[in-house]
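Participant: Compute the structure for the input listed below.
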Amino acid sequence: MSVLNIDVAKLKKQYIYIFLKRLIDVIASIAGLIILSPLFLVVALCIKIDDPRGPIFYSQIRVGKSGRKFRMFKFRSMVTNADQLLKELEEKNEIDGAMFKLKSDPRITKVGRIIRKYSLDELPQLVNVVTGSMSLVGPRPPLVHEVEKYSDYDKQRLLVKPGCTGLWQVGGRNDVDFDEMVKLDLNYITHRSTFLDIKIMFETVWVMVKPNGAY
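Facilitator: As a prediction, the model looks like this:
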């Protein structure tokens, strides 16, 4: 059994860091929504052409800081009944732990495979950052049924706001198993700083240009 090692009291006393983090989140996410609006339009058109009857955006309930649930937004990269088909595919899960990943997931559309490779499906999460349910940098926001399988050690991921990107995304993404993802997230939470956040954001841009293990 893993031992809890995050100093919660220390996290709450990072007043300057928390203020700067929120300031950067708001300014950068609003700027991103404005600058990337042409790209949003192109991705939306491609999704609609590929599947005219399906919606452009997809929303899903995720678990955020302190276990609070929120609705996360993404560009739709799967067929419209993807959630229903998940039960049929769970036994084929290729990753251990409280997370589902399947490299050749039959639910992913043609356009979806491209936008997932370059992480373009994640861009609408900038709206979540503006509203405050997410941060630009932080742990991956888990699904409700994933959290139900968490140990007390794993639940430390929920001590901070989830992020659009983080050490997991820039450090291998789907090539990293669940336990390693938790270690990366807890390492980030323990050592988080404005410098580290900016470093991860720059690395994220590079990963979008030259994808790692995304699928």
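Participant: make it CA atoms for all contacts and neighbour counts henceforth
Facilitator: Noted.
Participant: Check which element follows the helix or strand harbouring Lys87 along the chain.
Facilitator: Using DSSP states H and E, Lys87 falls within helix 82-89. Per DSSP H and E, the first helix or strand lying C-terminal to helix 82-89 is helix 110-117.
Participant: got the buried residues for that following helix?
Facilitator: Residues of helix 110-117 classed as buried by neighbour count (16 or more other Cα atoms under 10 Å): Val111, Gly112, Arg113, Ile115, Arg116, Lys117.
Participant: could you say what helices and strands it packs with?
Facilitator: helix 37-50 (3 or more Cα pairs under 8 Å, 6 or more residues apart in numbering; DSSP states H and E).
Participant: Show me which residues of the helix it packs on are buried.
Facilitator: Buried, per 16+ other Cα under 10 Å, within helix 37-50: Phe40, Val43, Ala44, Cys46, Ile47, Lys48.
Participant: so what secondary structure elements neighbour that helix?
Facilitator: Helix 37-50 sits against helix 110-117, with contacts defined as 3+ Cα pairs under 8 Å, 6+ apart.
Participant: So which residues make contact with the helix or strand following the helix it packs on?
Facilitator: Heading C-terminal from helix 110-117, the first helix or strand you meet, by DSSP H and E, is helix 125-131. With Cα atoms under 8 Å, 6 or more residues apart in numbering as the test, helix 125-131 has contacts from 25-26, 29-30, 32-33, 72-74, 134-136, 164.
Participant: Tell me which of the residues you listed fall in helices.
Facilitator: Judged by DSSP state H, the subset of the contacts of helix 125-131 located in helices is Asp25, Val26, Ser29, Ile30, Gly32, Leu33.
Participant: how about this one, so we can line them up?
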Amino acid sequence: MPPTPTVRTTDLDRIVLASLKEVHNKGAELYNAGDHAGALRLYQGGLIVAKPLLDHRAKQQTEIHEGLDQVTKSTADVKLKAFRLHEVIEQVRGDLKEEAKLAAASEKPAEAAASGKVTLNGKPTAGVTVAFIPVGTTKALGTAKAGEDGTFHAATALNVGTYLVTLVGDGMPAKFTKPETTPLRAELKAGVNSLVFDAK
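Facilitator: Modelled structure (predicted):
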């Protein structure tokens, strides 16, 4: 028997968000057209379907349960009941959107900053362009130009990982100028990386 596929809670959140968005929009059309009973039925059905998909979201499940229970027991007219469930849908959608933002922020790859010095035969070299190229590719993800004292700082944050490093400038030996031949490597870690590249 094949293993049961694992469904991430973030995937369930996306499914519920998309479903409730459609329910909200269709229900609003019915409500604004005067079909309050139709909007109420649509809102109820959408929330009933969404509730079990949010087992990992106790707060949102409670909001749905209390909203549905309130409408069931209420003696208010259909228009007010539909509006109440519309409020519940908007509350749940707002909560899930905020959770999605937090999840996206936590999944963002760690970033590395690269700075340091370029030397040629041990002496600082000005005007050299330093390029960081992920191993296995030929395109630089970040570059920096060395100042008068040979120091450089990559303006763009880089992903953590291993890079080929090329040095292009006056007097630089040819092997350092191309990713295919450069012997220089940089293992960038999260945070600030202080590097020294000596071309010999």
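Participant: What's the TM-score once they're superposed?
Facilitator: Aligned and superposed, the two chains score 0.23 in TM-score terms (TM-score structural alignment, normalised by the length of the second structure); 81 aligned residues with a Cα RMSD of 5.7 Å.
Participant: now, among the contacts of helix 125-131 of the first structure, which is nearest to His145 of the first structure?
Facilitator: Proximity of the contacts of helix 125-131 of the first structure to His145 of the first structure (Cα to Cα) peaks at Met72, which lies at 15.2 Å.
Participant: Next, count neighbours for that closest one.
Facilitator: 22 (other Cα atoms under 10 Å).
Participant: wait, doesn't it sit right on Ser135?
Facilitator: No: the criterion here is Cα atoms under 8 Å, and Met72 of the first structure misses it with Ser135 at 11.9 Å.
Participant: What segments of the second structure are helices?
Facilitator: Ranges of helices in the second structure, per DSSP H, are 9-32, 36-50, 58-73, 78-107.
Participant: most tightly surrounded among the ones you listed?
Facilitator: helix 36-50 (a mean of 20; mean count of other Cα atoms under 10 Å).
Participant: ok and it relative to helix 9-32, angle-wise?
Facilitator: 170 degrees (axes from the mean of the first three to the mean of the last three Cα atoms, to 10 degrees).
Participant: For helix 36-50 of the second structure, give me every contacting residue.
Facilitator: So helix 36-50 of the second structure is contacted by 16, 19-20, 23-24, 26-28, 30-31, 64, 68, 78-79, 81-83, 85-86, 89 (Cα under 8 Å, 6+ apart).
Participant: Go again with 6 Å.
Facilitator: Helix 36-50 of the second structure has contacts (Cα atoms under 6 Å, 6 or more residues apart in numbering) with Val16, Gly27, Leu30, Tyr31, Val78, Lys79, Ala82.
Participant: okay, the helices of the second structure in a markdown table with distance to Thr143 of the second structure next?
Facilitator: Listed next are those as a markdown table, based on distance: least, Cα to Cα, whole Å:
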| stretch | distance to Thr143 of the second structure |
| --- | --- |
| helix 9-32 | 35 |
| helix 36-50 | 48 |
| helix 58-73 | 47 |
| helix 78-107 | 25 |
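Participant: Val192 of the second structure is nearest to which of those?
Facilitator: Between Val192 of the second structure and the helices of the second structure, the shortest gap by Cα to Cα is with helix 78-107, which sits at 19.8 Å.
Participant: quick one, what contacts Lys79 of the second structure?
Facilitator: Shown in contact with Lys79 of the second structure (Cα under 6 Å, 6+ apart): His36.
Participant: let's go with 8 Å and repeat that
Facilitator: His36, Ala37, Leu40.
Participant: Kindly report the same for Ser19 of the second structure.
Facilitator: Contacts of Ser19 of the second structure were listed using Cα under 8 Å, 6+ apart, and they are Gly46, Ala50.
Participant: make it 10 Å
Facilitator: Asp13, Gly46, Leu47, Val49, Ala50, Arg93 (Cα atoms under 10 Å, 6 or more residues apart in numbering).
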